[in-house]
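1. Okay, structure incoming, though there's no sequence with it:
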């Protein structure tokens, strides 16, 4: 097994510093993962997973859904948040309070006590799916952190610097791990390497990632 994922059981409950303003909270979602996944099934029944396209016309390899006041969309018009799901024409499903409360608690543990997320992006990775190096900068209030929850298959998370060319840390993320970054780390570049083939008891051949954001100005 890759050293990045070795001894993950022994790391449950630890908090690891990636940089000033960025932490990995090991295993925080583990105990409630089955509940979270049931809620995600409810969201995706209303806002089905889909492959969005980049402004350049390239399909993204991850399947995506959203819940909350706003949802993130990408198409030929660019990256942005929208109050309606362009696929259904309806408002995005409400963010389940259990998920919202969990994200708020993780943000507070990582040093961001005033987090109030109003958008949750739900990415579903099949084996081979990845997320290219990027910054999360579509939100108008960059003082709020990002809270990212990993469920299902493991993944290698790349966490870089404020420039695309900066060196990147390779961080192994397993089922239940949470990453929080904000403050001086808020605009650090990050990515997810292609997910490896595998099978998880709760998610099958998928990795599910939830990212909680404050997407509105108020």
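-> Nice, thanks for sending it over. This structure is a prediction, so every number in the text was calculated from the model and none was measured.
2. C-alpha from now on. contacts and neighbour counts both.
-> OK.
3. just the helices in this protein please.
-> Ranges of helices within the chain are 33-46, 97-109, based on DSSP state H.
4. now for the longest one, which elements pack on it?
-> If I follow you right, that is helix 33-46. Helix 33-46 makes packing contacts with strand 63-68 when contacts are defined by 3 or more C-alpha pairs under 8 Å, 6 or more residues apart in numbering; DSSP states H and E.
5. just to revisit the earlier point, can you redo the helices of the chain as a markdown table with distance to residue 13?
-> Shown next, in a markdown table, are the helices of the chain (distance: least, C-alpha to C-alpha, whole Å):
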| stretch | distance to residue 13 |
| --- | --- |
| helix 33-46 | 15 |
| helix 97-109 | 12 |
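6. right, so of those, which gets closest to residue 209?
-> helix 33-46 (10.5 Å; C-alpha to C-alpha).
7. So what's the gap between the closest one and the chain middle?
-> When distances are taken as C-alpha atoms, centre = their mean, to the nearest Å, helix 33-46 is centred 15 Å away from the chain's centroid.
8. Which residues does it contact?
-> The contact list for helix 33-46 (C-alpha atoms under 8 Å, 6 or more residues apart in numbering) reads 65, 66, 67, 92, 93, 96, 98, 99, 151, 176, 202.
9. buried residues in that helix?
-> Along helix 33-46, these residues count as buried under the neighbour rule (16 or more other C-alpha atoms under 10 Å): 33, 36, 37, 39, 40, 43, 44, 46.
10. Nearest to residue 22 among those?
-> residue 33 (22.4 Å).
11. gap between that closest one and residue 102?
-> 11 Å (C-alpha to C-alpha, to the nearest Å).
12. With residue 81 instead?
-> 22 Å.
13. Tell me which of the helices of the chain approaches residue 157 most closely.
-> Residue 157 lies closest to helix 97-109 among these, at 18.3 Å (C-alpha to C-alpha).
14. Just checking the distance from the closest one to the centre of its chain.
-> That offset, for helix 97-109, works out to 13 Å (C-alpha atoms, centre = their mean).
15. ok, and here's another one to check against it:
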């Protein structure tokens, strides 16, 4: 494991070993059964290329009316609880006693990507966002707090954990592409990105 700092982002390379990654996939399966993946629609009607779901008190959704946190899955059920393994990971990399209230699960298929964006739907930006990569490699791009500035990129591998806090909390970031089937963690390939957030 190694720690890199780029543009204020803390990148913990190899934070989760293979056994821990597999264990985390197992605790995600009940979440996916209870709150299935769905394809969000951005304002303006464009379908996002990632599929998503959530765990915790709140889930994040996008539709034609905007982006927001809600207490129920689009099909009406409440979100499942955040697994203890993820809560332990949050405390391990942040040292915070405050627990995250939402865990977003994004699934990237072969052609999925996520454009540069800020995470700014939370009430208190003093808490970091913690991002966990599982499965195929993803090319992670980081900017600053202004749209259109210079960016840097790094490949995130399965088991890497990124902490976005401080100066990086409102920095633009995104995923340009994945190297499909670069990992054997997910039998059918693809990348899972988990992001833990304090919402209120």
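-> Arrived safely, thanks for sending. Computed from a predicted structure; not experimentally measured.
16. what TM-score do we get after superposing?
-> With the length set by TM-score structural alignment, normalised by the length of structure 2, the two chains reach a TM-score of 0.95; 198 aligned residues with a C-alpha RMSD of 1.2 Å.
17. Just the buried residues of stretch 89-103 of structure 2, please?
-> By neighbour count on 16+ other C-alpha under 10 Å, the buried set for stretch 89-103 of structure 2 is 89, 90, 100, 101, 102, 103.
18. okay if I get the residues you listed as TSV plus distance to residue 138 of structure 2?
-> Output for those, formatted as TSV (distance: C-alpha to C-alpha, whole Å):
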residue	distance to residue 138 of structure 2
89	20
90	21
100	24
101	25
102	22
103	19
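19. Nearest to residue 77 of structure 1, out of the helices of structure 1?
-> Among these, helix 33-46 comes nearest to residue 77 of structure 1, with 24.0 Å by C-alpha to C-alpha.
20. Look up how far residue 186 of structure 2 lies from the equivalent of residue 34 of structure 1 over in structure 2.
-> By TM-score structural alignment, residue 34 of structure 1 lines up with residue 22 in structure 2. In this view, residue 22 of structure 2 and residue 186 of structure 2 are 9 Å apart by C-alpha to C-alpha.
21. what do you get for residue 21 of structure 2?
-> As judged by C-alpha to C-alpha, residue 21 of structure 2 and residue 186 of structure 2 stand 10 Å apart.
22. Also residue 126 of structure 2?
-> In this view, residue 126 of structure 2 and residue 186 of structure 2 are 34 Å apart by C-alpha to C-alpha.
23. Between these two, tell me which one has more neighbours.
-> Between residue 126 of structure 2 and residue 186, counted using other C-alpha atoms under 10 Å, the more crowded position is residue 186 (15 against 12).
24. so what's residue 170 of structure 1 up against?
-> Residue 170 of structure 1 touches 4, 156, 157, 158, 159, counting by C-alpha under 8 Å, 6+ apart.
25. Shared with structure 2, which of those residues?
-> Retained in structure 2 (both residues aligned by TM-score structural alignment, their matches' C-alpha atoms under 8 Å) from the contacts of residue 170 of structure 1: 156, 157, 158, 159.
26. Turn those into a markdown table, columns for neighbour count.
-> Formatted as a markdown table, these follow (neighbours: other C-alpha atoms under 10 Å):
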| residue | neighbour count |
| --- | --- |
| 156 | 20 |
| 157 | 20 |
| 158 | 19 |
| 159 | 22 |
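27. among those, which two are most distant?
-> Greatest spatial distance in those: 156 and 159, 9.7 Å, computed using C-alpha to C-alpha.
28. what residues are shared contacts of these two?
-> 170, 171.
29. wait, isn't residue 177 of structure 1 in contact with residue 23?
-> No - counting by C-alpha atoms under 8 Å, residue 177 of structure 1 does not reach residue 23; the two are 10.6 Å apart.
30. How about residue 156 of structure 1, nearest residue that isn't a chain neighbour?
-> The shortest distance from residue 156 of structure 1 to any non-neighbouring residue, by C-alpha to C-alpha, 6 or more residues apart in numbering, is to residue 172 (4.7 Å).
31. Map that neighbour across to structure 2 for me.
-> Aligned by TM-score structural alignment, residue 172 of structure 1 pairs with residue 155 of structure 2.
32. so what corresponds to residue 115 of structure 2 in structure 1?
-> Match for residue 115 of structure 2 (TM-score structural alignment): residue 132.
33. same question, residue 129 of structure 2
-> Using TM-score structural alignment as the criterion, residue 129 of structure 2 maps onto residue 146 of structure 1.
34. likewise residue 46 of structure 2?
-> Mapped onto structure 1 by TM-score structural alignment, residue 46 of structure 2 lines up with residue 58.
35. cool, and residue 169 of structure 2?
-> Residue correspondence to structure 1 (TM-score structural alignment): residue 169 of structure 2 is matched to residue 186.
36. show me the contacts for that match.
-> By C-alpha under 8 Å, 6+ apart, the residues touching residue 186 of structure 1 are 21, 136, 142, 143, 145, 146.
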